[in-house]
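K.L.:
Predicted model follows, preceded by the sequence.
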Amino acid sequence: MTLPEYLHHTFPTLLLRPPLFYSWDIGIRFELGVNYAYHNVYENCPYLQGVNRRAITLFKTLHAPNDDIYIVVDVNDFGDGGAFKRKLNAFSKYVKNKSLLYKLRQNTIPYVFPEDDENDVYRTHRFFLKCKTSDFAYVPMIKAICHQDMGLKPRIFHRVYFINTSKHTIFHIYDDRGCDLLATSPETIRGIYDSYPHWILDYDRAKIDQVFL
């Protein structure tokens, strides 16, 4: 089953774009960054240590080493060819076995934010790689995702989704502020809901609690 087929079958009404939490009935929105101060952000600072700890802990709790997953990277193309001029390091830097990169696939789809594309010239290039959790170095990759707005390197600007086809979940760190976790069943993610209630974003807590009643 290809990625588009899997998404259509398993998450049939979901458009894979942020904010995911508000586009699906079963999910959790976690807060990653706490006590942010723009003048006090530097490599390995306490703020980023906290962000990384939460993001990595949630990922590791959700994804077993032998789970089948898709790593999905969306690259914006604004009609200037820039998407292909830049080397896509989001896979090559973090996949342990480089031969897996031969399985990397790409689909060009309509821009996932059509409301921002009045002339219909933008596109989204969706790259995806099917592998096991243990096939890639997720700790440095997650740190690079969390760095995207921090002015620190390494960083990944593109949107990255981790789609677990063994558990039927989608995990998306939208930036250092937080992440979304979707599932096809509340029971699949009840354990992570019970284990980290103090990390749930208070703004959406009431809606999230309703899912697990």
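P.N.:
Right, received. Where do you want to start? Residues are numbered from 1 along each chain as shown.
K.L.:
Please count neighbours and contacts with C-alpha atoms only from this point.
P.N.:
OK.
K.L.:
just the helices in this protein please.
P.N.:
Taking DSSP state H as the criterion, the chain carries its helices at 3-10, 46-62, 82-85, 89-92, 138-146, 186-195, 205-211.
K.L.:
tell me which residues of the fourth one are tucked away?
P.N.:
When you say that, I think you mean helix 89-92. 90-91 (16 or more other C-alpha atoms under 10 Å).
K.L.:
Pull the residues that contact it.
P.N.:
Here helix 89-92 makes contact (C-alpha atoms under 8 Å, 6 or more residues apart in numbering) with 73, 98, 101, 141, 156.
K.L.:
Next up, a structure to set beside the first:
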Amino acid sequence: MNIKDYLNERFSTLELVPSIYYQWDIGIHFSLAGEIYQFKKNDGLNLERFRLVYKQTSTLFNELFEQNDDLFLVTNVYKNKTKEKSTRKLKVYQPFLKCKCHLNGIQVKTYPYPFELDEAEEYEMQQFSLLCKRGDIRVNEILKAACNEDFPLKPKFGGYSIDYPDVFFVNIKKDIIFFVYDDRGCEVIAREAEQIRPLYEKYNDWVEEVDKKRIEQGLGG
């Protein structure tokens, strides 16, 4: 099985790029860290915020993925078509795999650049995917790297030139997709509402009021 065939079968209208929540009726958008700002008054990073963000994303992931669940770890890398000819799967995946043997199982497909940009034709998206178990990957390190996108914190994703990579966790047992876009928030979508309704009820305080009506309509609330 590959990620394209899986999506065609289970999420046929979905494009696996940021804002999956807005592409799919059954989903939740979580806002992270509440009112804690990224910077202190002296302009230093507020590490209290990032510790909370790491904890929240880890908590949500643990609710959605069990140890033996099969999943696709999907990474979108954005690059210049002509200046970079080689793929960068090692820098994207190598630090986050418990066994380097899984590097041989990574698949890659090239797509048009998915975002609006005056020079969009100069760029492309390479989508890497690995079918694995949750236990095969360093989950907390990946979640932290996603949250650290805009800040000088480690860990960090490598292998990018024009935009920071986007990483998606696709649970093929439960038909759930989880995406942390940065320290501000994350998105969860599911094929069936009952898979994520308990998550919404349990962590309702992490959802902005402006999002609740749309979410509850999708979940049948």
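P.N.:
Good, I have the coordinates. Nothing here was measured: the structure is a model prediction, and the numbers come from that model.
K.L.:
in the first structure, which residue is closest to the centre?
P.N.:
Computing the C-alpha centroid of the first structure and ranking residues by C-alpha atoms, centre = their mean puts H172 first, at 2.4 Å.
K.L.:
Tell me who's in contact with it.
P.N.:
Here H172 of the first structure is in contact with 20, 160-162, 179-181 (C-alpha under 8 Å, 6+ apart).
K.L.:
try 6 Å
P.N.:
H172 of the first structure makes contact with 161, 179-180, according to C-alpha atoms under 6 Å, 6 or more residues apart in numbering.
K.L.:
Then Y111 of the first structure?
P.N.:
122-124.
K.L.:
can you tell me which residues contact I196 of the second structure?
P.N.:
Residues in contact with I196 of the second structure (C-alpha under 6 Å, 6+ apart): none are found.
K.L.:
Now N68 of the second structure: closest residue in space that isn't a chain neighbour?
P.N.:
Excluding the flanking residues, the one nearest N68 of the second structure by C-alpha to C-alpha, 6 or more residues apart in numbering is K133, at 5.8 Å.
K.L.:
Correction: the previous question concerned E15 of the second structure.
P.N.:
Using C-alpha to C-alpha, 6+ apart and skipping the chain neighbours, the partner closest in space to E15 of the second structure is Q23 (7.9 Å).
K.L.:
burial measure for the one you found, as a count.
P.N.:
15 (other C-alpha atoms under 10 Å).
K.L.:
hang on, the earlier thing: roughly how far does the residue nearest to the centre of the first structure sit from I71 of the first structure?
P.N.:
10 Å (C-alpha to C-alpha, to the nearest Å).
K.L.:
so of the contacts of helix 89-92 of the first structure, which ones are in strands?
P.N.:
Among the contacts of helix 89-92 of the first structure, the members falling in strands (DSSP state E) are V73.
K.L.:
Between all of the contacts of helix 89-92 of the first structure, which two are at the greatest distance?
P.N.:
K98 and I156 (19.0 Å; C-alpha to C-alpha).
K.L.:
The residue nearest to the centre of the first structure maps to what in the second structure?
P.N.:
With TM-score structural alignment as the criterion, H172 of the first structure lines up with F179 in the second structure.
K.L.:
Apart from its chain neighbours, what residue comes closest to F128 of the first structure?
P.N.:
V72 (4.4 Å).
K.L.:
again but with E43 of the first structure, I slipped
P.N.:
L152 (6.9 Å).
K.L.:
for F61 of the second structure, same thing?
P.N.:
Using C-alpha to C-alpha, 6+ apart, the nearest residue to F61 of the second structure is F178, at 7.6 Å.
K.L.:
now K103 of the first structure
P.N.:
Using C-alpha to C-alpha, 6+ apart, the closest residue to K103 of the first structure is L129 (6.3 Å).
K.L.:
Y93 of the second structure versus the counterpart of the one you found in the second structure, what's the distance?
P.N.:
With TM-score structural alignment as the criterion, L129 of the first structure lines up with L130 in the second structure. Using C-alpha to C-alpha, L130 of the second structure is found at 9 Å from Y93 of the second structure.
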